[in-house]
Every structure is written in C-alpha cells, then in structure tokens.
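Colleague: Everything below, folded, please.
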Amino acid sequence: MEKLQQFWKIVHEVWTQGWAGVDIGKLLTALGILVVFLLLRRLFTRFILDRLQNLTSKTETTIDDYSLKALKKPVSFVPVVLGLFLALEYLELKGPLSVFSNHLLKSLIVTVIFWAVFNMIQPLSLFLKRMEETFTTPVVAWFVKTVKGAVVFVGAATVLEIWGIEIGPIIAGLGLFGVAVALGAQDLFKNLISGLLILVERRFSVGDWIRVDGVVEGTVENINFRSTLVRRFDKAPVFVPNQKLADNAVTNFSAMIHRRIYWAIGLEYRTTIDQLRMVRDEIEAYIIENPDFVNPPKAPLFVRVDKFNNSSIDLMLYCFTETTVWGDWLQIKEALAIKVKEVVEKAGCAFAFPSTSLYVETLPEDRPEIFTVPSEKEKRA
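Modeller: Have a look, this model is predicted:
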C-alpha cells in the first residue's frame, strides 16, 4: 500500500510540475485551445472569406477581387495567432519563458501585418497603370519590386528589434561590406544604371524588335536589373548586358513609321539622255501611283540621275513603303525590282556591271612577232 501511495505521489508531482514548472493539465488545455482555433481557421476561411470572395466577384471593379485574394492567406493566419495568444495567457508563463512567448507572439503579429502589406502591393499597383503614360511598363514593374523589397526589409528589421537585435550595427557592417563589394562589382552597377537609363529614355519596350550592330537582333522579352533578354529570330535567347544596350546604337524597328528602300541602279554608259529620262520618269510614276508607297510630303521620294560611276551611270532610287512588316516590305520591294527591270528593258538600255578598259598607246619596237595560224588557202599555196 505504501508503494502505491509513493507511486501516486510521484505521478502527482510530475503532473503538477510538468514542463518548466507548468502543470501538464494546463499544457494540454493550452494545446486544446490552439487546436480549436486551428479548426476555427478552416471554418473562418470556408464560410467568411469564401463568401466575401463570391460577393466581390459580382462587383464591376476588379481591385476588390485582387485585394481579397492577396489578403486571404494573411487573414486566415489571424485565428492561429489569436489561439496562440489565448493559450499562452492561460499558461501564465513566468521568467524567461514569458519573455520568449511575448517576443514570439509579437513576431507573429508583425509577420502577419507585413505579409498582408506585401501581398497588397500587387493589387495597389493597378493604380500605377496611369504612370505608364509617363514611364514605361518595366519602370513601373521595377518600382513595385523596390517597394516589395523595402517592405520585406522593414518587416525583418522590426522582428529583429523585437528580439533585441539592433539593426543599426548590422546596416553599418553591410555598408562597409557593400563598399568592398562595389569595388569588385563595378560592372554590375554599370549594368543596373544602364538598365534604368534604357527604361527612362524609352529606347525600347518588351515586345519590340531591335538590332544592336555586332551584338544581337531580335525581340525584347524581358528587361531585368542586370541584363535584357532578347529572343533571336531562330528562337535562341540572348541575355545582353544592359551596358552594351546603353553604350551602343540601338535600332528599334518596332518604332518605325515607314520602311525605306534605297537603291543605286547602274545603267550602261551607252544609255542616251532620252533613255535615262524615260527610265527615271516611269519608275517615279510607278511609285507615285502605287498605294504601297508613301508620297511626299509624308516621306521623301527621289528618282534621280545621281552620279557617273566607274563603269555605270547611277540612278538613285530613294522611297518609303507604308508597311513596316518585314515580309510585306520584301514583297513590295520584289515587285519594285521587277518593275525596274521591265522599265530598263522597255527603254532599250541595259544594266551595267563592273568592268575595266585597258588602253595601249604604243607597243615596244623590239616586240616579238605575233604568231597567227595559217588558213587552209595559205597552206595549199
């Protein structure tokens, strides 16, 4: 009997002292409170947030839909924090455990708040669409990323301050580290600044067809902090450092109003003046009457005898097409080339090709006699 009493005494002592001096009964009760609020979280999400989502889907605006979707996860975590708070209050922890639980609770509250703010940045960025009239879409995207980074930094600093970790010395240390890194990462910062200049100057945007001589030609897919992704026409991706795009001349074909045709048509020197005028006038008339071409004053048009070249009389053809689509432009240029050939042949002249004439004024007196093959008549004589 005494053994049983001693055993019961040990059990009662373990039950009352529990873990860190907390009654096991209180621990189980606190755990039960937390479990209940975890279940309430699911009910809260299913019956309240889902119904709110159904209501917002019926409105004409989309900002409330995006906002509720962004806040759904942070708000659904609130019952968990509330349950943890009630459980810790019920336990009545003291000493270091009380300080730890207090810091933990504050950290979770800060996390939920900044989590909600971070998620709300994207829906609120819809209001920044008006800024795209002044700035480009990538600039607005960079601004949103910067704000998100600032929210994360402030949230992390707040949590560290709660736990007694001073953020000032860390920032100072990072500043010294940043100076050391900057000395070895100058190209990175050059590319970053170049990317900002590209966006501010609106040299090109996502989706534009660009060409950088000696670097790349293709369609812009993404403008990042360090490099720009350009998709070549063979579908190969090219990551171009922003510094090259800022320092070199960039041709933005997507910004073209018209597309140019510039030829030098070489005619033979035996071409008469009347033939030159006929070729010139008929080519010019074809371009003026063709709706595929742009006529002055919208764009310049020149069909003129340009210069006397080494082996040809050059006719300059300078005009612009209405379309800027490369395939259509090639088709129009092909039709113009065929017409030019028809006009030249109709005028009775011909195209010149590079040639060299050699004029000999005198021959040396002691030159050897030129051998000629005797004819059949000479052989019979």
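Colleague: CA atoms for contacts and neighbours, from now on please.
Modeller: Will do.
Colleague: Point to the residue nearest the middle of the protein.
Modeller: residue 222 (1.7 Å; Cα atoms, centre = their mean).
Colleague: Could you tell me whether it really is in a strand?
Modeller: Yes. Under DSSP: H, G, I helix; E, B strand; the rest coil, residue 222 sits within a strand.
Colleague: Next, the nearest residue to it once chain neighbours are set aside: secondary structure please.
Modeller: Closest residue to residue 222 apart from its sequence neighbours, by Cα to Cα, 6 or more residues apart in numbering: residue 229 at 5.1 Å. In three-state terms, and counting by three-state DSSP, residue 229 is strand.
Colleague: Tell me, how many residues neighbour residue 229?
Modeller: The tally of other residues near residue 229 (other Cα atoms under 10 Å) stands at 19.
Colleague: With residue 294 instead?
Modeller: Neighbour tally, residue 294, other Cα under 10 Å: 21.
Colleague: Quick check: it touching residue 318?
Modeller: No. With contacts counted by Cα atoms under 8 Å, residue 294 stays clear of residue 318, the gap being 11.1 Å.
Colleague: coming back round to it: how near is the residue nearest to residue 222 to residue 207?
Modeller: Distance, residue 229 to residue 207, using Cα to Cα, to the nearest Å: 11 Å.
Colleague: which residues are common contacts for those two?
Modeller: Common contact partners of residue 229 and residue 207 (Cα atoms under 8 Å, 6 or more residues apart in numbering): 220-221.
Colleague: how many neighbours does residue 128 have?
Modeller: So residue 128, with other Cα under 10 Å, has 15 neighbours.
Colleague: and it, helix, strand or coil?
Modeller: Per three-state DSSP, residue 128 ends up helix.
Colleague: Also residue 97?
Modeller: What three-state DSSP gives for residue 97 is helix.
Colleague: Tell me how many other residues surround it.
Modeller: Using other Cα under 10 Å, residue 97 has 12 neighbouring residues.
Colleague: now swap in residue 370 and tell me
Modeller: Quick note: residue 370 (other Cα under 10 Å) scores 5 neighbours.
Colleague: can you give me the strands in the stretch 201-350 of the chain?
Modeller: Along the stretch 201-350 of the chain, counting by DSSP state E, counting those that start in this stretch, strands occupy 209-212, 216-223, 227-232, 237-241, 250-252, 259-267, 293-294, 302-308, 313-321.
Colleague: Could you dump those into CSV with distance to residue 171 added?
Modeller: What follows is the strands of the stretch 201-350 of the chain, written out as CSV (distance: least, Cα to Cα, whole Å):
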stretch, distance to residue 171
strand 209-212, 40
strand 216-223, 29
strand 227-232, 28
strand 237-241, 29
strand 250-252, 40
strand 259-267, 54
strand 293-294, 61
strand 302-308, 66
strand 313-321, 59
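Colleague: And those: which comes nearest residue 106?
Modeller: Closest approach to residue 106 among those (Cα to Cα): strand 216-223, 39.2 Å.
Colleague: for comparison, sequence B:
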Amino acid sequence: MFADFLSNYGTLIKQIAIAVLIFLAFLLLRKIFITYIFRLLLKITKRTTSDFDNQLVMSFEKPMRVLIIILGIYFALAYLPLKEAQDTLLLKFLKSSIIVAIAAGFYNMAGVSSGLFEEIEKKFNVHIDKILKPFLEKIIRAVIVVLVVTVLLQEWGYSIDGLIAGLGLGGLAISLAAKDTLANIFAGVVIITDKPFSIGDWIYTPSIEGVVEDINFRSTKVRTFAQALITVPNSTLANEPITNWSRMGKRRITFKLGLQYFTPRDKLERCIQAIETMLREHPDIHKETIFVTFEGFENHSLEIFLYFFTITTKWEEYLKVRQDVNLRIMKILEDEQVPLAFPGRSLYFETPLDTRQQPQDKPQDKT
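Modeller: Below is the predicted model of the structure:
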C-alpha cells in the first residue's frame, strides 16, 4: 500500500520538497542580504558627502526584503507541475510584485526627499523654499500611486481607456461635490506660489497666530504659542490678511515715559538728551529710526515719547534688549534725580475741613 502511494505521489512529494527547499534558500538569501549586502551598502553610502544615497538605500530596504520572499514563493511554485493558466497567473503576480516593490521604494524615497532637494540646490544653484518641499513630496507620491495603479491595471488586462473617459464625465459631479476641497487645493497652490510665509515662520491672521509647521493640499498646520496644533483650511488663509512677523527686518519698541510735573526744565532736557544718546550708542538698537521727544503735558505727568527699533527680531532676544533699555533709562533718571509720575488727584475744599473728633454723648442715667 505504501509502495502504491509512493508510486503514485512520490514524484509530487519530491517536487514539493524541492519547492520548499527553494523557498528556504530564498529566506536564507534574504538573511544574507540584510546581514551583509545591505550593511555593506550602508557603509559605502556613509562615506560619501551626501545623505541622498544613504536615504536611497534605506528607502528600498523593506521593499527588497518583501521582494526576496515573493521571488522565493514564485520560484518554489514555478517548480511544481502547474497548469499553463496557473503559470500565467503566477507570472503576472511576480511582475505585479516587482512593480509594487520598486514603486514602494520610490514612494518611501519621496517621503525623505530632503536630500534630493539639497543635491538639486547644490548642483543647479537654486533655492527650493521649505514650504514647497512637503508639497512636492505629496505631489510626487500621488504621481507614483497613479502610475502604479495604471501599470497594474494594464498588466492584469484591464483597459484604462474607459476609465479615462469616465473621469471626464464624472469630473463635473466630483467638482460640485468637492467644491470646498478644490477651493482649498487651489488656495494651497496660491500660497505656494505667492509665498506669504514658509515653514517655521511666525504668522498672524485675524483667525490664528503661531508658527507654521506644515502645508498640504487641503490645509495648513499652525502651532500656537499655547502649543496647540490648529489646522486651517487653505481657502481661509488665502482670503485673510497675513502678517509674517518672522520677516521683520527690525522690531519696534515704543512707549511714553511720564515724569512728575515739578521736574525742572533743564533736568527734563538732560534726561531726553541722555536717553537719546544711550539709544544711539546701544549695540542692539537700530540706528536708522530713533525718536526721543518731549511730547506734551498730560493730566498727571510730563510725557516723553520714545520710538525706536531693535536689530534682532527674535522674541526672546527682543525682550532682553527691551529690559536692558528700561534699566538704562532708570539709571539716567536716578542720576538726574527725576522721579517718575503716577496717577494721582488732589482735593481742595472751599471751607476748612474740621478733622477734630467730636465728643460722644454720654448715656442718661435712668435711675
């Protein structure tokens, strides 16, 4: 009985065993690829001055791992006595797997394409804005997906002519249904081309204030100073006035300094001259525009108007410069013995006010 079984299925069992060995050999090849070949490639790419080749190897690592397993499955099944239709199907599966693996590598590389953009900037001496880079990454990924789907459909015998014709008929319906989405996409294109801000800029609009972290087809992500991440539709940003504080050439400081009314005129003049001289000699104050003037007589003080700019535009450095200026102004006022004014009010009575304490009436003795 066993001999009959071997005579009938012995060849098939032998073929299955060889197919399993072929698959195990590819698993071993995958291990060799990860342990030796991939590490060798990384060592070679790390010696270069560019990070692009290193990112290229890393992008294709996982797709190559999966592709080796798929090749093992294909050659293992191809060794078995399959029918012609099954062989054809198996070959299509292999071709599709290779297409997907290569596309996955390029898809991953598009996600870390900063190295590619840096190489383009160095070789062609062009500047690619930071806000444009993630937008280009998403466009490249979308193109890769569309191309892969198109090639796979053709590989499996599906005609894409009808699909393209259907897109024309369905375009109107899609545009009506996704009107807001399309408006955001076109607004995103306007923001990209007009460049009112870039990633990392501090912006202010009537609806949002914070630092730009990302921009995509539909929206822009802004991190507020309370560390909240707000997603703003591109159409909203495109229709609002945008103040980009990060692109200031200098940062303004303006305030009024109130001195007491009994300050002598000569001391007032010396204070104004000393403050203006201090500002013009200060290393962190912009020399182009400095105003220190006696503006007028207010209700409670003699007002000195100050208007000047700091060289730095960074918020932290700006606060330190402003603090230093304030301390120097206090030193000038102390040297001149000029006190600052504060709101106060004097009351005058037509008749003298009797502040003497009135004697209290003694209680009557009822006994």
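Colleague: Got a TM-score for the pair?
Modeller: Remark: TM-score between the superposed chains equals 0.74 [TM-score structural alignment, normalised by the length of structure 2]; 347 aligned residues with a Cα RMSD of 4.2 Å.
Colleague: still on that earlier bit, so what does the residue nearest to the centre of structure 1 match up with in structure 2?
Modeller: Correspondence of residue 222 of structure 1 to structure 2, assessed by TM-score structural alignment: residue 214.
Colleague: Could you pull up the residues touching that match?
Modeller: Applying Cα under 8 Å, 6+ apart, one finds that residue 214 of structure 2 lies in contact with 131, 134, 199, 220-222.
Colleague: Same question for residue 314 of structure 1.
Modeller: So residue 314 of structure 1 contacts 264-267, 305-308 (Cα under 8 Å, 6+ apart).
Colleague: okay, now the closest residue to it other than its chain neighbours: neighbour count?
Modeller: Leaving aside its sequence neighbours, residue 314 of structure 1 sits nearest to residue 266 (Cα to Cα, 6+ apart; 4.4 Å). Residue 266 of structure 1 has 22 neighbours, counted by other Cα under 10 Å.
Colleague: Looks like residue 266 of structure 1 contacts residue 317 (just checking).
Modeller: No. Between residue 266 of structure 1 and residue 317 there is no contact under Cα under 8 Å: 10.8 Å.
Colleague: Need the distance between the two termini of stretch 13-23 of structure 1.
Modeller: 9 Å.
Colleague: typed the wrong thing, it's stretch 84-104 of structure 1
Modeller: Termini of stretch 84-104 of structure 1 sit 10 Å apart (Cα to Cα).
Colleague: chain center to that stretch: distance?
Modeller: 49 Å (Cα atoms, centre = their mean, to the nearest Å).
Colleague: Stretch 35-46 of structure 1 now?
Modeller: Taking mean C-alpha positions (Cα atoms, centre = their mean), stretch 35-46 of structure 1 and its chain are 42 Å apart.
Colleague: Can you pull out the residues in contact with it?
Modeller: So stretch 35-46 of structure 1 is contacted by 72, 76-80, 82-83 (Cα under 8 Å, 6+ apart).
Colleague: switch to 10 Å and redo it
Modeller: 29-30, 32, 34, 48-52, 72-73, 75-84, 86-87 (Cα atoms under 10 Å, 6 or more residues apart in numbering).
Colleague: mind listing which of those are in helices?
Modeller: 29-30, 32, 34, 50-52, 72-73, 75-76, 78-84, 86-87 (DSSP state H).
Colleague: Is there a quick ChimeraX command that grabs whichever of the residues you listed are buried?
Modeller: To isolate the buried ones among those in ChimeraX, judged by 16 or more other Cα atoms under 10 Å, type:
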select :30,34,72,73,75,76,78,79,80,81,82,83,84,87
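Colleague: Find residues that contact each of residue 266 and residue 317 of structure 1.
Modeller: Common contacts of residue 266 of structure 1 and residue 317, defined by Cα under 10 Å, 6+ apart, comprise 305-306.
Colleague: which position in structure 2 aligns with residue 157 of structure 1?
Modeller: Counting by TM-score structural alignment, residue 157 of structure 1 corresponds to residue 150 in structure 2.
Colleague: what's the spacing between its match and residue 185 of structure 2?
Modeller: 24 Å.
Colleague: And those two? Which one has more around it.
Modeller: residue 185 (19 against 14).
Colleague: Aligned to the more buried one, what sits in structure 1?
Modeller: With TM-score structural alignment as the criterion, residue 185 of structure 2 pairs with residue 192.
Colleague: thought its match was touching residue 243?
Modeller: Yes. Using Cα atoms under 10 Å, residue 192 of structure 1 is in contact with residue 243, at 8.1 Å.
Colleague: Common neighbours of those two, please.
Modeller: Common neighbours of residue 192 of structure 1 and residue 243 (Cα under 10 Å, 6+ apart) are 198, 226-227.
Colleague: so how far is residue 182 of structure 2 from residue 56 of structure 2?
Modeller: Using Cα to Cα, residue 56 of structure 2 is found at 33 Å from residue 182 of structure 2.
Colleague: Looking at the two, which has the bigger crowd around it?
Modeller: residue 56 (21 against 17).
Colleague: my guess is the more buried one meets residue 116, correct?
Modeller: Yes. The pair residue 56 of structure 2 / residue 116 is scored as a contact, 9.4 Å apart, by Cα under 10 Å.
Colleague: if I look at the two, which residues touch both of them?
Modeller: Joint contacts of residue 56 of structure 2 and residue 116 (Cα under 10 Å, 6+ apart) are 109-110.
Colleague: can you pull the contacts of residue 109 of structure 2?
Modeller: Residues in contact with residue 109 of structure 2 (Cα under 10 Å, 6+ apart) are 52, 55-60, 103, 115-116, 137, 140-141.
Colleague: er, residue 258 of structure 2 I mean
Modeller: Contacts of residue 258 of structure 2 by Cα under 10 Å, 6+ apart are 294, 296-298, 300-305, 339-343.
Colleague: Report the buried members of those residues.
Modeller: 294, 301-305, 340-341.
Colleague: ok, back up a step: distance of the match of residue 222 of structure 1 from residue 302 of structure 2?
Modeller: Going from residue 214 of structure 2 to residue 302 of structure 2 by Cα to Cα gives 50 Å.
Colleague: circling back to that earlier point, separation between the match of residue 157 of structure 1 and residue 160 of structure 2?
Modeller: Residue 150 of structure 2 is 7 Å from residue 160 of structure 2, by Cα to Cα.
Colleague: That'll do, ta.
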